[in-house]
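Chemist: Take a look and give me a structure for this.
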Amino acid sequence: MTTDPARPFGRVLTAMVTPFAEDGSIDLAGAQELAAHLVDRQAHDGLVVLGTTGEAPTLADGEQQAVLEAVIDAVGDRATVVAGVGTNDTAHSIENARRAERLGADGLLVVTPYYNKPPQAGLLRHFTAVADATDLPVMLYDIPPRSVVPIEVDTLVRLAEHPRIVAVKDAKSDFGALAWTLARTDLAYYCGEDMVNLPMLALGAVGVVSVVGHLVGPRLAELIAAVESGDLAKAREVNESLLPVYTGVFRTQGVITVKAALRELGLPAGPVRPPLVDATPEQLDQLRTDLAAGGVHLGEVHTR
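Modeler: A predicted model of the protein is given here:
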């Protein structure tokens, strides 16, 4: 677990899928096995549980509690476990945050409320209320493609004054806003959109909250190390090798393709829950081609 305040949640984190059994129920043993695999074999120093890739909107509160407990039990002594607690209801988000704190999470991921399109004053009130509810450090999740509303720079500057709001998972890819926020705050930035890992790291992000990290964690660690050492030529080389992986995973929803890949690798994943649908045979064939071009060969890793 990290103790560096400059990167409060670590460097390489993945937004972990939630493994399901074939009947759609939670696979808690699978969640523990996958979490251990990511930490022990994929160079992760942190995991984000119950995020979008974890299909949190389709999990009941009791299921979310069970998954978080299982992952903390499996890896909580050797990796940072960040719990996704944000919803579009402030009161429910606070309940989720308090539950995560009771269960022993190391931090909270709080997404911009989606669907109800709050103004910036509403975002300020929402994030502050959740941060006030526990003693855990908070990572804001800025993702306008899903929430519609971006967290504006001035709002981020005000939120950064809160002692427990310490980081941002950025899936906005507004590099001007990123640069200004870094210049005006001490927020730790984590790239939340894999295709732009390199430019965001070059601007000053301290790590990634990845989806492709399920498959290429060590190369993400290599990418971050290259940027931190100032070896941008090496960073570009690593990034170029990852481009087919980024493209393959995000041809459709990342959770759909990652679960398909994990199943092929003999790792816990199971199906996705409606309204998502599993990868078609044609999509799986394309994924195999894409990943092979990026050095990931499905069917070669089996740990069960």
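
Chemist: make it CA atoms for all contacts and neighbour counts henceforth
Modeler: Will do.

Chemist: Next, the contact list for Gly104, please.
Modeler: Ile72 (CA atoms under 8 Å, 6 or more residues apart in numbering).

Chemist: now do 6 Å
Modeler: With contact set as CA atoms under 6 Å, 6 or more residues apart in numbering, Gly104 has no partners.

Chemist: Show me the strands in this protein, by range?
Modeler: Here the chain has its strands, by DSSP state E, at 12-15, 46-49, 80-84, 107-111, 138-142, 165-170, 188-191, 207-210.

Chemist: Columns distance to Asp27 on top of the ones you listed, output as TSV?
Modeler: What follows is the strands of the chain, written out as TSV (distance: least, CA to CA, whole Å):
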stretch	distance to Asp27
strand 12-15	17
strand 46-49	14
strand 80-84	18
strand 107-111	23
strand 138-142	26
strand 165-170	27
strand 188-191	28
strand 207-210	22
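
Chemist: Throw those into a markdown table and include distance to Ala226 and mean neighbour count, thanks.
Modeler: Converted to a markdown table, the strands of the chain look like this (distance: least, CA to CA, whole Å; neighbours: other CA atoms under 10 Å):
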| stretch | distance to Ala226 | mean neighbour count |
| --- | --- | --- |
| strand 12-15 | 13 | 28 |
| strand 46-49 | 19 | 28 |
| strand 80-84 | 22 | 28 |
| strand 107-111 | 27 | 26 |
| strand 138-142 | 24 | 27 |
| strand 165-170 | 21 | 24 |
| strand 188-191 | 16 | 26 |
| strand 207-210 | 12 | 28 |
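
Chemist: quick one more, to check against the first:
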Amino acid sequence: MSRKGEMFAGLTVALVTPFRDGKVDEAALRKLVDWQVEQGTNCVSPCGTTGESPTLTHDEHERVIKIVCEQAKGRVRVMAGTGSNSTLEAIRLTKAAKAAGADGALMVAPYYNKPMQDGFYRHFAAVAEACDLPIVLYNIPGRTAKNMEPETICRLAEIPTIVAVKESTGSMDQASQILSGSRLTVLSGDDSLTLPLMSMGGSGVVSVVGNIVPKDVLAMIAAWKAGNIAEAQKSHHKLFPLCRDMLSLATNPIPLKAAMARLGRDTGEVRLPLTPLSEQDQVKLEKTLKTYGLL
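Modeler: Coordinates of the predicted model:
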């Protein structure tokens, strides 16, 4: 079965948003895009969870997407985060992303207001009707407070411009149901589950750890696609502790920004209500980075 969203296969890096003195550091953001291009990353995704999108003003949100699209210059695809718990706001952001030159929209399921399943369907259908930018659904019930059920996602897959899903439920059963019941491209939303998901027919990952070691993630994906299972497994096991700590020491992207700073790629502070990594967890992070070979 051919998948609808294979233009987003491979490694998409969920970009951090650099902040300096309370403002978006635009020069640092442009450097992040250039670095990912140099590393061979397939796609970058600004204004997602890792990009601290809930803390961005509407103007900042649009500006970050515009900067990333400008800097990408067609050298790397851009999957812009345009989700909202307001359907009208999601439409506005998606239209703005298309105008900026994004290749697709990463749209988180409406959070906090906990729609019924038909509400999820009608929300995404309304955005798809208003703007023809390819849409990647983003299902992360741990943050949105409600699961978008696989039946709903498979129903949404019938809409031509809804092409993929970032699967962040942690449920292999749910991923299997989507893969068997639709033509959507399925991307892992959890770095540690990328290889297991690809073994079932998934096509890649929207990655946090790709901010640090994109070439290693790319190598694992390439090994799997080449049929070199042992090499892919070896890469998975090397990456696993780093992936685990980026998402377990503290709320994403707190550990990631701390790691980037420690590796000489300082992206500034996290924005309130997020707070810096504690001294105790910095010791754990240091050990992980050393064990991996980054220090």
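
Chemist: who wins for proximity to Ala260 of the first structure among the strands of the first structure?
Modeler: Ranking those by their distance to Ala260 of the first structure (criterion: CA to CA) puts strand 12-15 first, at 15.7 Å.

Chemist: Relative to the second structure, what is the average displacement of the closest one?
Modeler: In the superposition against the second structure, strand 12-15 of the first structure averages 0.8 Å from its aligned positions (mean CA distance after the TM-score superposition for the first structure).

Chemist: who does that strand touch, helix- and strand-wise?
Modeler: Secondary structure elements in contact with strand 12-15 of the first structure, counted by 3 or more CA pairs under 6 Å, 6 or more residues apart in numbering; DSSP states H and E, are strand 46-49, strand 207-210.

Chemist: for the ones you listed, which one sits closest to Arg164 of the first structure?
Modeler: Among those, strand 46-49 comes nearest to Arg164 of the first structure, with 17.5 Å by CA to CA.

Chemist: which part of the second structure lines up with the closest one?
Modeler: Under TM-score structural alignment, the match for strand 46-49 of the first structure in the second structure covers residues 43-46.

Chemist: Ok, stretch 143-150 of the first structure next?
Modeler: Mapped onto the second structure using TM-score structural alignment, stretch 143-150 of the first structure spans residues 140-147.

Chemist: in the matching stretch, what counts as buried?
Modeler: 140-141, 144, 146-147 (16 or more other CA atoms under 10 Å).

Chemist: how about CSV for the helices and strands packed on strand 12-15 of the first structure, with distance to Ala31 of the first structure added?
Modeler: Output for these, formatted as CSV (distance: least, CA to CA, whole Å):
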stretch, distance to Ala31 of the first structure
strand 46-49, 10
strand 207-210, 17
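
Chemist: So for Gly270 of the first structure, which of the ones you listed sits nearest?
Modeler: strand 46-49 (16.4 Å).

Chemist: re earlier: what is the end-to-end distance of the match of stretch 143-150 of the first structure?
Modeler: Start-to-end span of stretch 140-147 of the second structure (CA to CA, to the nearest Å) is 7 Å.

Chemist: I'd like the distance from it to the chain centre, please.
Modeler: Its chain's C-alpha centre and that of stretch 140-147 of the second structure lie 15 Å apart, by CA atoms, centre = their mean, to the nearest Å.

Chemist: ditto for stretch 219-238 of the second structure
Modeler: Centroid separation for stretch 219-238 of the second structure versus its chain: 21 Å, with CA atoms, centre = their mean.

Chemist: Stretch 33-50 of the first structure now?
Modeler: Its chain's average C-alpha position is 11 Å from that of stretch 33-50 of the first structure, according to CA atoms, centre = their mean.

Chemist: helices or strands up against the longest helix seen in the first structure?
Modeler: What stands out as the longest helix in the first structure, according to DSSP state H, is helix 232-249. Contact here means 3+ CA pairs under 6 Å, 6+ apart; on that basis helix 232-249 of the first structure packs against helix 213-228, helix 281-293.

Chemist: post-alignment, the shortest one versus the second structure, mean distance?
Modeler: Superposing on the second structure and averaging over aligned pairs (mean CA distance after the TM-score superposition for the first structure), helix 281-293 of the first structure comes out at 1.6 Å.

Chemist: any idea what Arg99 of the first structure aligns with in the second structure?
Modeler: Per TM-score structural alignment, Arg99 of the first structure is aligned with Ala96.

Chemist: Spatially nearest residue to its match, not counting backbone neighbours?
Modeler: Leaving aside its chain neighbours, Ala96 of the second structure sits nearest to Glu62 (6.8 Å; criterion: CA to CA, 6 or more residues apart in numbering).

Chemist: Now which residue in the first structure aligns to the one you found?
Modeler: Using TM-score structural alignment, Glu62 of the second structure sits opposite Gln65 in the first structure.

Chemist: gap between that match and Val49 of the first structure?
Modeler: Taking CA to CA, one finds Gln65 of the first structure at 11 Å from Val49 of the first structure.

Chemist: Please apply the same query to Val149 of the first structure.
Modeler: Using CA to CA, one gets 23 Å for the distance from Val149 of the first structure to Val49 of the first structure.

Chemist: again, but for Leu287 of the first structure
Modeler: Per CA to CA, Leu287 of the first structure is found 24 Å from Val49 of the first structure.

Chemist: do Leu123 of the first structure as well
Modeler: According to CA to CA, Leu123 of the first structure and Val49 of the first structure sit 23 Å apart.

Chemist: before we move on, what about Val166 of the first structure?
Modeler: Going from Val166 of the first structure to Val49 of the first structure by CA to CA gives 18 Å.

Chemist: same thing with Leu34 of the first structure?
Modeler: Taken as CA to CA, the span from Leu34 of the first structure to Val49 of the first structure is 12 Å.

Chemist: Please identify which of the strands of the first structure is closest to Ala21 of the first structure.
Modeler: When the strands of the first structure are compared (using CA to CA), the closest one is strand 46-49, at 17.6 Å.

Chemist: Show me what that closest one is packed up against.
Modeler: Applying 3+ CA pairs under 6 Å, 6+ apart, one finds that strand 46-49 of the first structure contacts strand 12-15, strand 80-84.

Chemist: tilt between the longest one and strand 138-142?
Modeler: By that I understand strand 80-84 of the first structure. Here strand 80-84 of the first structure runs at an angle of 50 degrees relative to strand 138-142 (axes from the mean of the first three to the mean of the last three CA atoms, to 10 degrees).

Chemist: Alright, calling it a day.
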